[in-house]
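>>> sequence first, predicted model second:
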Amino acid sequence: MNPEIVVFEPGDFSFIKSVAEKAIYCDMYKAVEKLGIWEELKNEPFSGGFLFGTTDIPNRIMANLENPDAHSGASLALCIRDMQYIAIHGWPMWVLMYDLSQ
């Protein structure tokens, strides 16, 4: 018996079991799409990272989130890094990486 292969379209986080986690990933993905900053996310912010560096990406994303209060500093940093992973490696690789980490 062959396992069924399920393909999730970019931005479809329905495979994430946690309702809260799914919501913050969906919100962040939509904000990045709206801003059109996938190429910018490919660049490493170097000293200070995304949150403490000189890049304005976190502020731009936060201003475009539907529910910015759902994020702590840690969840914001994690989600931005995950969006960076998607930008660099592609959606299918991120879904696989997420699935393997569960």
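That came through, no problem. All values derive from a computational prediction rather than experimental measurement.
>>> going forward, measure contacts and count neighbours with C-alpha atoms only.
Will do.
>>> what about Met83, neighbour count?
23 (other C-alpha atoms under 10 Å).
>>> dump the residue contacts of it.
28-29, 32, 38, 41 (C-alpha atoms under 8 Å, 6 or more residues apart in numbering).
>>> and here's the other structure:
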Amino acid sequence: MSGLAHVSCVFSLLPLQSAAAEIHDYMVLRLIYLGTSCGTQKLERIDAGRKVWRRFRVECRDVASYPHGIIVTCTDPADDRSCKIETPPAAFKSLELLRPNGG
């Protein structure tokens, strides 16, 4: 058996180790940066209980649209594309009263 064939045979006998995929903080920060005007001040992970979901709470520097922060939920811990912003921006309907002619 040639040296290369021997090496490939040895590697095929080794158990495969799967790399644990994880949603990293920078992935959530990128989603917040591209999708909101938040200006992240603090990011923390929230316990999602027994679910495989990943949840994050983001504190914003600009509290006009998100005065209580943003909750991000990732339904697939191996794919950052599953992350969604759960918190809608605040709507200040009373500001419409300041427009001329009542809105």
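Received, thanks. These figures come from a predicted structure and were not determined experimentally.
>>> TM-score of the superposed pair?
Scored against TM-score structural alignment, normalised by the length of the first structure, the superposed chains reach a TM-score of 0.28; 56 aligned residues with a C-alpha RMSD of 4.6 Å.
>>> coming back round to it: now, the contacts of Met83 of the first structure that are in helices?
28-29, 32, 38, 41 (DSSP state H).
>>> between the residues you listed, which sits nearest Ala74 of the first structure?
Using C-alpha to C-alpha, Met28 comes nearest to Ala74 of the first structure of those, at 13.7 Å.
>>> the closest one reaches Ile61, doesn't it?
Yes: Met28 of the first structure lies in contact with Ile61 (C-alpha atoms under 8 Å); the separation is 7.3 Å.
>>> after the helix or strand containing Leu43 of the second structure, which helix or strand is next?
Element membership for Leu43 of the second structure, per DSSP states H and E: strand 40-46. Once strand 40-46 of the second structure ends, the next helix or strand along the chain (criterion: DSSP H and E) is strand 54-60.
>>> angle of that following strand against strand 40-46?
160 degrees (axes from the mean of the first three to the mean of the last three C-alpha atoms, to 10 degrees).
>>> and the angle from the next helix-or-strand element following strand 54-60 of the second structure to strand 40-46?
Counting by DSSP H and E, the next helix or strand C-terminal to strand 54-60 of the second structure is strand 70-74. With the same axes, to 10 degrees applied, the angle from strand 70-74 of the second structure to strand 40-46 works out at 50 degrees.
>>> ok so, going back, including distance to Leu76 of the first structure, could the contacts of Met83 of the first structure go into JSON lines?
As requested, the contacts of Met83 of the first structure are exported to JSON lines (distance: C-alpha to C-alpha, whole Å):
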{"residue": "Met28", "distance to Leu76 of the first structure": "9"}
{"residue": "Tyr29", "distance to Leu76 of the first structure": "12"}
{"residue": "Val32", "distance to Leu76 of the first structure": "13"}
{"residue": "Trp38", "distance to Leu76 of the first structure": "16"}
{"residue": "Leu41", "distance to Leu76 of the first structure": "14"}
